[in-house]
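Chemist: Okay, predicted coordinates and the sequence, questions at the end:
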Amino acid sequence: MFSISGRGMSLVAGLLMSGVALAEAPATHEVHGASAGEADQAAHAFSEANQRMHHDMAISTSGNVDMDFARGMLAHHKGALDMARIELEHGSDEQMRSLARDVIDAQQREISLLEHWIAGHDDSHESQKAK
């Protein structure tokens, strides 16, 4: 079973909030460590990742709290993974790049756990086969 510490939840929340802020902020040509064109590309990538994550998190609830949680968190973790990859592609601060690598490692483990759990507990596929 996985668990996210208070620090981990704060980290994920902070990364997600920064993606929202970047997605909503106008592009600027005064970005440190990146050219204006690269900053625009990164802002566009953050916006797309944020939109995809929120779309995928908007699950139809099933009445099974555990399954709904797992499906929503799966989309949430994939969004964090996308954001960390954007940092590695466009970011220049080594502390943030190191954090992005840590986020990727942690999110990949949790994504794997969630996918495995969903596959083992998804009764909707079994009930559809019986019909």
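Modeler: Good, I have the coordinates.

Chemist: use CA for all of it now, contacts and neighbours both
Modeler: Fine.

Chemist: Strands of this structure, start to end?
Modeler: Assigned by DSSP state E, the chain shows no strands.

Chemist: longest helix of it?
Modeler: The longest helix of the chain (DSSP state H) is helix 94-121.

Chemist: Which residues in that one does the neighbour count mark as buried?
Modeler: Of all the residues in helix 94-121, those buried under the rule 16 or more other CA atoms under 10 Å are 97, 99-101, 103-104, 107-108, 110-111, 113-114, 117-118.

Chemist: buried residues in stretch 38-46?
Modeler: Neighbour-count burial for stretch 38-46, with 16+ other CA under 10 Å as criterion, is recorded at E38, A39, D40, A42, A43, H44, A45, F46.

Chemist: any idea how far the residue most central in space within the chain is from L15?
Modeler: Taking CA atoms, centre = their mean, the centroid of the chain lies closest to G79, which sits 1.8 Å from it. G79 sits 10 Å away from L15, going by CA to CA, to the nearest Å.

Chemist: want to compare, so here's the second one:
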Amino acid sequence: MKPAVRWVAVLLLGGAALAGNTPGFQSLMDEAMARMHSGMAAAPMTGNADQDFLAMMVPHHQGAVDAAKAELLYGKNPQVKRLAQEILTEQALEIEYMRRLQN
């Protein structure tokens, strides 16, 4: 892996890239979706629609962030990469907001 690509991988993937274990796009997407579905399934349902909605939406939005990171790492189309960056930024802000609403 080229040093510049490795640096981006480290930023996006953390320890997996440091270990030299940079999975391919499909693998990253599969992992992102598995984490999202697991997080949504594990969300505690309280009977409070507002809190239950937030509990489910945080992992859902995190799945979008993780998918956007995979696109930024492997994508080629500048328009799609720009969209992925927007998704990453917007969804991260929404996750932060939803977490504040949960407290």
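Modeler: Yep, that arrived. Quick caveat: nothing in here was measured; it's all calculated off a predicted structure.

Chemist: Quick check: TM-score for this pair?
Modeler: Taking TM-score structural alignment, normalised by the length of the second structure as the basis, the two superposed chains have a TM-score of 0.74; 81 aligned residues with a CA RMSD of 1.4 Å.

Chemist: circling back: translate the residue nearest to the centre of the first structure into the numbering of the second structure.
Modeler: By TM-score structural alignment, G79 of the first structure lines up with G63 in the second structure.

Chemist: and what of E94 of the first structure?
Modeler: Correspondence of E94 of the first structure to the second structure, assessed by TM-score structural alignment: P78.

Chemist: Would you mind measuring from that match to L72 of the second structure?
Modeler: For P78 of the second structure, the distance to L72 of the second structure - CA to CA - is 10 Å.

Chemist: Identify the residue of the second structure aligned to N64 of the first structure.
Modeler: With TM-score structural alignment defining the correspondence, N64 of the first structure maps onto N48 in the second structure.

Chemist: Now do the contacts for the match of G79 of the first structure.
Modeler: Each residue near G63 of the second structure by CA atoms under 8 Å, 6 or more residues apart in numbering is listed here: A32, M33, R35, M36.

Chemist: repeat that with 10 Å
Modeler: By CA atoms under 10 Å, 6 or more residues apart in numbering, the contact set of G63 of the second structure is M29, E31, A32, M33, A34, R35, M36, H37, G39, M57, K69, Q91.

Chemist: what's near enough to touch the third one?
Modeler: Which is A32 of the second structure. Contacts for A32 of the second structure (CA under 10 Å, 6+ apart) come out as 26, 38, 59-60, 62-70.

Chemist: Let's have those residues in TSV, adding distance to V5 of the second structure.
Modeler: Listed next are the contacts of A32 of the second structure as TSV, based on distance: CA to CA, whole Å:
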residue	distance to V5 of the second structure
Q26	18
S38	30
P59	27
H60	28
Q62	23
G63	23
A64	22
V65	19
D66	18
A67	18
A68	16
K69	13
A70	13
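
Chemist: which among those gets closest to L12 of the second structure?
Modeler: K69 (6.1 Å; CA to CA).

Chemist: what sits against that closest one?
Modeler: Neighbour list for K69 of the second structure: 8-9, 11-13, 25, 28-29, 32, 63, 75, 81, 84-85, 87-88 [criterion: CA under 10 Å, 6+ apart].
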